[in-house]
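> dropping a prediction and its sequence here:
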Amino acid sequence: MLMTTTSREVPEPGALMGGDAAALYRLLTWLSPAFPVGGFSYSSGIEWAVEAGDIHDAQTLRDWLAAMLADGSGFCDGVFLLHAHRAVEAGDHAALREVAELAAAFVPSRERQLETVSQGRAFVETARAAWNCPGLEQALARCESPIVYPVAVGIVSAAHAIPLDPTLHAFLHALVSNWISAGSRLIPLGQTDSQHVLSSLEGVVAATAERARLASLDDIGSATFRADLASLRHETQYTRLFRS
């Protein structure tokens, strides 16, 4: 008698199975604009850059964000996420405390501190409430300083055994997507132009992730002085839509 198999018994080539499907589902959820970390409230200084005329169209927005990704907060946050993830995987509590403390101290302005700490707190609280898992509470308890956003993502993803590389790429994609969302409202840009900017930054995101993957904490540094000044000057901007 001939035996037949069903699609349930023999998965299609390339199909996601088990842990891979769960990891993808969680990353898509946690780094979605719908996840309640309040990212829509922050512009990372882009609001001042638009008012000052540094950003005025799709190309200038793209150039500004490429610099922030490769030489500014994008790269630094990627390194912090990576080392937090590795520390949790290794059960190295001293290393996790070091990363958390350095990341909390590294932001250049009061408003950027508010942005990353608030989003980190919201990310942790929501993960605890809806996505708790063994080891997460223990890892969080080891951080004596405020848990900033990239460290929070690194801790939670490692506690759920989600691989580092897709987590890092997804985080940087979410970061640049939120920046573009702020820019599109401020310039303003249409939806198609916004997608052109996102498409043009694909290679920068990949290159930044690769640099971060190979970096030590000693390699962290920023050269985006204009963006840092923008985050400082936003504090006294006369009219504002965003909190940073």
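Everything's here; your move.
> from here on, contacts and neighbour counts on C-alpha atoms
Noted.
> any idea how far residue 163 is from residue 33?
21 Å (Cα to Cα, to the nearest Å).
> residue 164: neighbour count?
Counted with other Cα atoms under 10 Å, the neighbours of residue 164 add up to 19.
> distance check, it against residue 39.
For residue 164, the distance to residue 39 (Cα to Cα) stands at 22 Å.
> swap in residue 88?
25 Å.
> helix/strand/coil for residue 44?
coil (DSSP: H, G, I helix; E, B strand; the rest coil).
> which ones are touching the closest residue to it other than its chain neighbours?
Nearest in space to residue 44, with sequence neighbours left out and distances taken as Cα to Cα, 6 or more residues apart in numbering, is residue 244 at 5.3 Å. Residues in contact with residue 244, defined by Cα atoms under 8 Å, 6 or more residues apart in numbering, are 41, 42, 43, 44, 45, 47, 111, 112, 115, 231, 234, 235.
> which ChimeraX command selects the buried ones in these?
Entered in ChimeraX, the line below selects the buried ones among the contacts of residue 244, by 16 or more other Cα atoms under 10 Å:
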select :42,43,44,45,47,111,112,115,231,234,235
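> looking at the contacts of residue 244, which is nearest residue 154?
residue 115 (17.1 Å; Cα to Cα).
> my guess is that closest one contacts residue 42, does it?
Yes: at 6.6 Å, residue 115 counts as touching residue 42 under the criterion of Cα atoms under 8 Å.
> now the common contact residues for the two.
Residues touching both residue 115 and residue 42 (Cα under 8 Å, 6+ apart) are 243, 244.
> SS state for residue 171?
Secondary structure, three-state DSSP: residue 171 is helix.
> what's the local residue count around residue 218?
A count of nearby residues for residue 218, using other Cα under 10 Å, gives 6.
> also residue 203?
Neighbours around residue 203, by other Cα under 10 Å: 11.
> that one: helix or strand, and which one exactly?
In this structure, residue 203 sits in helix 202-213 according to DSSP states H and E.
> quick one: the strands in this protein?
Along the chain, counting by DSSP state E, no stretch forms strands.
> check it against this one:
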Amino acid sequence: MISLTGTDLLMVAQWLSPSSPTGGFSFSQGLEAAVSDGLDVSGLEDWIDGMLRFGSGRTDAILMASAARGEEVDDLALALAGSAGRRRELTETGAALQLLLRDSFALETAATAYPVVLGEAVRVRGLPVEPVAALYLQATVTALVHAGQRLLPLGQSRAQAMIHALGAVCCEIAEEAARSDIEEIGMATFSADIAAMRQAELPVRLFRS
């Protein structure tokens, strides 16, 4: 893996930080509906692992890597959204990231979907794809675990252990994504996709997806 060091490392960490004003904390990618259907703490790590390996995690990492190579994948990213909530998540967080990059880092991007905006920023700054993809996936894991803490009896220590345990998966997928092209995208998280569709029908919701 080509390393990401110094101020570039800190810059990317800032882009992907939970404190970054992209609004990612308000989305759960269907996790809330899955919990409503019976998912408990014991199944949360496997649920997130599946999202990383076979769902939005791997797909978004490949889209980001493709955008970093200068490929036009924004329309594809939106077409791959499995629900209205997921599409809204991609576009609203993407627009917020675009504003952040422009106003705070003087980086101009043109894409709509969040991972594609990130990929364009990686290309403009000449950053290595693999470590950025790993950090992006870890940020996704962190957001989902934090969503799990709001929905389930999941304490801080166990939550941090879960994020740490999934770190190896993040690195594995980031390495694969950095050398993959869009034709290698494939998703098979049917239960999670259905949960994301059902999210909008919940009578009371904490999250927007």
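Looks like it came in fine. On a predicted model such as this, the values are computed, not experimentally measured, just so you know.
> next, name the residue at the spatial heart of the second structure.
Most central in the second structure under Cα atoms, centre = their mean is residue 140, positioned 4.1 Å from the mean C-alpha point.
> can you tell me what it aligns to in the first structure?
Aligned by TM-score structural alignment, residue 140 of the second structure pairs with residue 175 of the first structure.
> and the closest residue to that match other than its chain neighbours, what does it touch?
Distances taken as Cα to Cα, 6+ apart put residue 74 closest to residue 175 of the first structure, at 7.6 Å, once the chain neighbours are dropped. Residues near residue 74 of the first structure by Cα under 8 Å, 6+ apart: 68, 172, 175, 208.
> now the two most distant members of the residues you listed.
Using Cα to Cα, the pair of those lying farthest apart is 175 and 208, separated by 12.2 Å.
> nearest residue to the equivalent of residue 118 of the second structure over in the first structure other than its sequence neighbours?
Mapped onto the first structure by TM-score structural alignment, residue 118 of the second structure lines up with residue 153. Leaving out its chain neighbours, the residue that sits closest to residue 153 of the first structure by Cα to Cα, 6+ apart is residue 81, at 6.6 Å.
> next, count neighbours for the one you found.
Considering only other Cα under 10 Å, residue 81 of the first structure is surrounded by 31 other residues.
> cool, and residue 87 of the first structure?
Neighbour number of residue 87 of the first structure under other Cα under 10 Å is 22.
> any idea what residue 109 of the first structure aligns with in the second structure?
Mapped onto the second structure by TM-score structural alignment, residue 109 of the first structure lines up with residue 83.
> which residues does its match contact?
Per Cα under 8 Å, 6+ apart, neighbours of residue 83 of the second structure: 193, 196, 197.
> from residue 195 of the second structure, how far off is it?
Distance, residue 83 of the second structure to residue 195 of the second structure, using Cα to Cα: 9 Å.
> could you do residue 101 of the second structure as well?
Using Cα to Cα, one gets 32 Å for the distance from residue 101 of the second structure to residue 195 of the second structure.
> again with residue 116 of the second structure
Counting by Cα to Cα, the gap from residue 116 of the second structure to residue 195 of the second structure is 24 Å.
> of the two, who's got more company?
Per other Cα under 10 Å, whichever of residue 116 of the second structure and residue 195 has more neighbours is residue 116, with 32 against 22.
> I'd say residue 83 of the first structure and residue 99 touch.
Yes: here residue 83 of the first structure reaches residue 99: they are 6.7 Å apart, a contact under Cα under 8 Å.
> what's the neighbour count on the equivalent of residue 201 of the first structure over in the second structure?
Superposed on the second structure with TM-score structural alignment, residue 201 of the first structure falls opposite residue 166. Residue 166 of the second structure: 19 surrounding residues under other Cα under 10 Å.
> next: residue 190 of the first structure.
Neighbourhood size, residue 190 of the first structure [other Cα under 10 Å]: 11.
> show me what contacts it?
For residue 190 of the first structure, the contact set (Cα under 8 Å, 6+ apart) comprises residue 184.
> how much space between the aligned partner of it in the second structure and residue 146 of the second structure?
Under the alignment (TM-score structural alignment), residue 190 of the first structure pairs with residue 155 of the second structure. Distance of residue 155 of the second structure to residue 146 of the second structure, given as Cα to Cα: 10 Å.
> same thing with residue 29 of the second structure?
Counting by Cα to Cα - residue 29 of the second structure and residue 146 of the second structure are separated by 12 Å.
> quick check: closest non-adjacent residue to residue 230 of the first structure.
Counting by Cα to Cα, 6+ apart, the residue nearest residue 230 of the first structure is residue 45, at 4.9 Å.
> show me what that neighbour aligns to in the second structure.
Alignment note (TM-score structural alignment): residue 45 of the first structure maps to residue 30 of the second structure.
> quick one, what contacts its match?
Residues counted as contacts of residue 30 of the second structure (Cα under 8 Å, 6+ apart) are 192, 193, 194, 195, 196, 197, 198, 199, 209.
> helices along the first structure, start to end?
18-30, 46-52, 58-71, 73-90, 93-105, 110-130, 136-141, 149-159, 164-186, 191-200, 202-213, 225-233 (DSSP state H).
> residue contacts, the closest residue to residue 147 of the second structure other than its chain neighbours?
Spatial nearest neighbour of residue 147 of the second structure, chain neighbours left out: residue 28 (6.2 Å); criterion: Cα to Cα, 6+ apart. Listed by Cα under 8 Å, 6+ apart, the contact set of residue 28 of the second structure reads 143, 144, 147, 207, 208, 209.
> which residue in the first structure lines up with the fifth one?
The reference is to residue 208 of the second structure. Residue 208 of the second structure maps onto residue 243 in the first structure, by TM-score structural alignment.
> its match: neighbour count?
Residue 243 of the first structure: 18 neighbours (other Cα under 10 Å).
> check whether it really touches residue 42, as I assumed.
Yes: shown here, residue 243 of the first structure and residue 42 form a contact pair, counting by Cα under 8 Å, at 5.2 Å.
> no further queries at this time; thank you.
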